[in-house]
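Asker: Model the following, please.
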Amino acid sequence: MNTAASTIQAKTARKALWKYRYLYLLVIPGTIYFIVYRYIPLLGSVIAFQDYNPFQGFLRSKWVGLEHFYKIFDNRDVIRVLFNTLQLSLLQIAFAFPAPILLALMLNEVRSSLAKRWIQSIVYLPHFLSWVVIAGIATVFLRSEGFVNQLLHSAFGTEPIYFLQTPMFFKPLLILEVIWKETGWGTVVFLAALAGVNAELYEAAVVDGAGRLRRIWHITLPAIRSTVVILLILRLGSVMDSGFEQVFLMLNPYVMEVGNVLDTYVYYKGILQADFSFGTAVGLFKSVVGLILVVLANRLAKRFGEEGIY
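Answerer: Below is the predicted model:
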């Protein structure tokens, strides 16, 4: 009986495989990419538990266990860098994460489809600029003889303000860059969720006398709540990632104390100083913390009645 059922299931699976063969072919390149560039390199994480020597390789390097992980919490530089990373990530969650939601809500209220498409096209454009270009624009505008200082001098007669060299301005500047670059692109998911809202709900709310803010609060926001929760869970998984390229391009000796984050620290320590084992240990620690945060956030979301990501 079990053999017959297994045979039927195998035939059904083969038929489904042949029926959707072209879809599976499309999946193959992405699968190969993740295997080659994501999963196979994980084997190299073993050097976090070794005193790795490139000339001796993985097999002959001395095994030191958790020694490098102990160093993470004994090293004052790592503690400072960890604080910078968490602070920058929390600022991004507090200010950059809600920005696409607010923009999507505003775009959803635009009734002219032509104006809506034009606005969407304009706000999408910064996403396609590289961080090198963004950093270049920021430098041109904010340097001591840049446009912003010239404008302030002509309007208020102020002396040049060293935005790029002042630690106080470093993190707000990074947050503003992220908001400007990614807010428009982030609205794609929320606008897709809003497109599925039944228009009759808005019509019924208007008949009942609900104003625009009431309609947004009782119809629009509940429609995207599950999407917001899922994206927030995923964002918490990368709370230890502050964006290496952006931070690295904006760093200079004047702001190193407040701007050096885990990603740049691993680069300086692991690559430039050739301390591969310690750099890998920091990276592995960062990944484990991200995984724990995702699991906890997913459980918390389910406890409040949301679906979560798994």
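
Asker: only C-alpha atoms for contact and neighbour calcs from this point on.
Answerer: OK.

Asker: quick one, what contacts Val288?
Answerer: Val288 makes no contacts at all, as judged by CA atoms under 8 Å, 6 or more residues apart in numbering.

Asker: how far away is the closest residue to Phe248 other than its chain neighbours from Val27?
Answerer: What sits nearest to Phe248 in space, not counting adjacent residues and going by CA to CA, 6 or more residues apart in numbering, is Thr264, at 6.4 Å. In this view, Thr264 and Val27 are 33 Å apart by CA to CA, to the nearest Å.

Asker: So which of the two has more stuff around it?
Answerer: Neighbours per residue (other CA atoms under 10 Å) separate Thr264 from Val27, with Thr264 holding more: 19 against 11.

Asker: Can you get me a residue count around Phe141?
Answerer: Counted by other CA under 10 Å, the residues lying close to Phe141 total 16.

Asker: Next, the contact list for it, please.
Answerer: Each residue near Phe141 by CA under 8 Å, 6+ apart is listed here: Phe147, Val148.

Asker: so it sits in a helix?
Answerer: Yes: Phe141: assigned to a helix according to DSSP: H, G, I helix; E, B strand; the rest coil.

Asker: Tell me how many other residues surround Gln87.
Answerer: 18.

Asker: so it is in which element?
Answerer: Gln87 belongs to helix 76-91 when assigned by DSSP states H and E.

Asker: Identify the residues contacting the helix or strand following that helix?
Answerer: For helix 76-91, the succeeding helix or strand toward the C-terminus, using DSSP H and E, is helix 98-108. For helix 98-108, contacts defined as CA under 8 Å, 6+ apart pick out Lys116, Ile179, Thr183, Gly184, Trp185, Gly186, Thr187, Phe190, Leu191, Leu194, Ile216, Thr220.

Asker: and the gap between the third one and Gly30?
Answerer: The span separating Thr183 from Gly30 equals 27 Å under the rule CA to CA.

Asker: The fifth one now?
Answerer: Counting by CA to CA, the gap from Trp185 to Gly30 is 22 Å.

Asker: So between the two, which is more surrounded?
Answerer: Trp185 (18 against 11).

Asker: hang on, the more buried one packs against Ile119?
Answerer: No: applying CA atoms under 8 Å as the test, Trp185 and Ile119 come out as separate, 11.8 Å apart.

Asker: The structure of the following sequence is requested for comparison with the preceding one:
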Amino acid sequence: MKLFQYAFLFSAISAVTACGGSSDTVDTKEQQAGLISIALSDSPMAGVSAVQLQLGQLMMTDANNVEHSYSLNNMTINMLDYQGKASINVVDSLQIPAGQYHNVYMTVVQGDGNNGCYVDDGQGRHALTVEDGVLPMQNFTMLNAENHTYTMEVNLYQGLHYGQQYGYQLAQDGLRTVNNLHMGHMLGDVDPQWIASCEAANPDAVAANGSFIHLAYIYPAASVTDISQMGDVYASPAAGMTAPMAVAPIHLDDDGNWYFGMGYLPEGEYRVGYSCSGNLDDPLTDDTSSGQFNMFADAGTVTIVAGATGGTDTYVQCGMMGTGNGHWGGMGMGMGGG
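Answerer: Below you'll find the model as predicted:
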């Protein structure tokens, strides 16, 4: 396999040069090309104060099975700094030849405790190992003069695992990539009575610090029609159950409003579930079948729309909100966003 390697600055379009051991001549005529940009965003989790990724290279293979490599300059990112709709560009307007690309991924520098990826928690700093050492992306086709913008969402509640033997690991089932032209953001307010009732019904779900972990679970509506089909974050749910495609923590603001935000959802129809048993939802085990975890409430369906340029905000009200407007101000459906 031929290997094409490229270096670039994040803020400028790169010149493409080819190197390697082949005897092919480089066509000096202007090549058809397009631009690609890639950002990272995070859905956080409780119990950790930093999740740092160190990026090595962007890799992709074209239709002729030639592998292309672009340096990411060992860029380091604390994913907890880019939650919800916030994101950070790791590739900015990189020029690549037009064509079809597959096996697209970013490599990472695996953690060893001193260098590379790591997690900070209440016990200190720990090495982080990423599954296969890569962050996989979707295949794509670049036409001449096109400009593609993608965001990779890193959902820690689904992807970040901890075990006594292996330490912290980031699994690929917690990653998803979306084309920014075809995605939107979900903003939700949660009925405070749901919160109180769930805590009263699930006293054993309290975490070691004495608090509950409240989570919103997002499912594809085509697979989930009621609460009985809503599974936990375990990647291989029991028959009749569906694992969520995204999970978002529910926060309490200074005015007593419970709310959540989930960024970069592909446009389409979803169903939203709520639970205060997040502390008992282990991504390595089927906690629903064991009876340890339960989904408390079904907020119904919501349709995410992208809008003309992508990134539209869609509001969902989970339960009754009384006379208040909630954290998001009762903004209604389809309000313009980021």
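
Asker: TM-score of the superposition?
Answerer: The TM-score (TM-score structural alignment, normalised by the length of the first structure) is 0.25; 135 aligned residues with a CA RMSD of 6.7 Å.

Asker: still on that earlier bit, next, the buried residues of the helix holding Gln87 of the first structure.
Answerer: The neighbour-count check on helix 76-91 of the first structure (16 or more other CA atoms under 10 Å) flags 78, 80-91 as buried.

Asker: can you tell me which helix or strand Glu257 of the first structure belongs to?
Answerer: Secondary structure assigned from DSSP H and E places Glu257 of the first structure in helix 256-259.

Asker: And the helices in the stretch 1-150 of the first structure?
Answerer: For the stretch 1-150 of the first structure, the helices defined by DSSP state H, counting those that start in this stretch cover 2-19, 21-34, 57-60, 67-74, 76-91, 98-108, 113-124, 131-142, 147-156.

Asker: among these, which is nearest Val207 of the first structure?
Answerer: Val207 of the first structure lies closest to helix 98-108 among the helices of the stretch 1-150 of the first structure, at 19.6 Å (CA to CA).

Asker: Any buried residues in the closest one, and which?
Answerer: For helix 98-108 of the first structure, the buried set under the neighbour-count rule, 16+ other CA under 10 Å, comprises Pro98, Ala99, Pro100, Ile101, Leu103, Ala104, Leu105, Leu107, Asn108.

Asker: Serialize those residues to CSV and add fields for distance to Val228 of the first structure.
Answerer: As requested, those are exported to CSV (distance: CA to CA, whole Å):
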residue, distance to Val228 of the first structure
Pro98, 9
Ala99, 12
Pro100, 10
Ile101, 8
Leu103, 14
Ala104, 12
Leu105, 13
Leu107, 17
Asn108, 16
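
Asker: ok, and the closest non-adjacent residue to Phe147 of the first structure?
Answerer: Nearest to Phe147 of the first structure is Phe141, by CA to CA, 6+ apart, at 4.9 Å.

Asker: What about the closest residue in space to Tyr6 of the second structure that isn't next to it in sequence, how many residues nearby?
Answerer: Closest residue in space to Tyr6 of the second structure, ignoring its immediate chain neighbours: Tyr70 at 4.6 Å, by CA to CA, 6+ apart. Neighbour count for Tyr70 of the second structure, taken as other CA under 10 Å: 21.

Asker: Relative to Leu55 of the second structure, how far out is Tyr70 of the second structure?
Answerer: Separation of Tyr70 of the second structure from Leu55 of the second structure (CA to CA): 11 Å.

Asker: same thing with Gly300 of the second structure?
Answerer: Relative to Leu55 of the second structure, Gly300 of the second structure is positioned 38 Å away (CA to CA).

Asker: quick one, which of these two is more surrounded?
Answerer: Set side by side, Gly300 of the second structure and Leu55 show more neighbours around Leu55, with 24 against 17, by other CA under 10 Å.

Asker: helix or strand right after the helix or strand harbouring the more buried one?
Answerer: For Leu55 of the second structure, the enclosing helix or strand under DSSP H and E is strand 48-62. For strand 48-62 of the second structure, the following helix or strand on the C-terminal side (DSSP H and E) is strand 67-71.

Asker: So which elements touch that next one?
Answerer: Packing partners of strand 67-71 of the second structure (3 or more CA pairs under 8 Å, 6 or more residues apart in numbering; DSSP states H and E): strand 3-6, strand 48-62.

Asker: Now the element after it, going C-ward?
Answerer: Counting by DSSP H and E, what follows strand 67-71 of the second structure is strand 76-78.

Asker: Name the SS class of Glu199 of the second structure, please.
Answerer: Here Glu199 of the second structure is helix, with the state taken from three-state DSSP.

Asker: what about it, how many residues close to it?
Answerer: Counted with other CA under 10 Å, Glu199 of the second structure comes out at 21.

Asker: ok, it to Gly188 of the second structure distance?
Answerer: Here the criterion is CA to CA. By it, Glu199 of the second structure lies 19 Å from Gly188 of the second structure.

Asker: Could you dump the helices of the stretch 1-150 of the first structure into CSV with distance to Gly283 of the first structure added?
Answerer: Shown next, in CSV, are these (distance: least, CA to CA, whole Å):
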stretch, distance to Gly283 of the first structure
helix 2-19, 39
helix 21-34, 18
helix 57-60, 18
helix 67-74, 10
helix 76-91, 12
helix 98-108, 28
helix 113-124, 32
helix 131-142, 22
helix 147-156, 38
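
Asker: quick one: which of these is nearest Phe278 of the first structure?
Answerer: With CA to CA, the closest approach to Phe278 of the first structure among these belongs to helix 67-74: 5.5 Å.

Asker: In terms of secondary structure, what does the closest one contact?
Answerer: Using 3+ CA pairs under 8 Å, 6+ apart, helix 67-74 of the first structure is in contact with helix 76-91, helix 276-303.

Asker: Quick check: which of these is nearest to Tyr22 of the first structure?
Answerer: Short answer: helix 276-303, nearest of those by CA to CA, at 33.4 Å.

Asker: Give me the buried stretch members for the closest one, please.
Answerer: For helix 276-303 of the first structure, the neighbour count (16+ other CA under 10 Å) marks 276-287, 290-291, 293-295, 297-299, 301 as buried.
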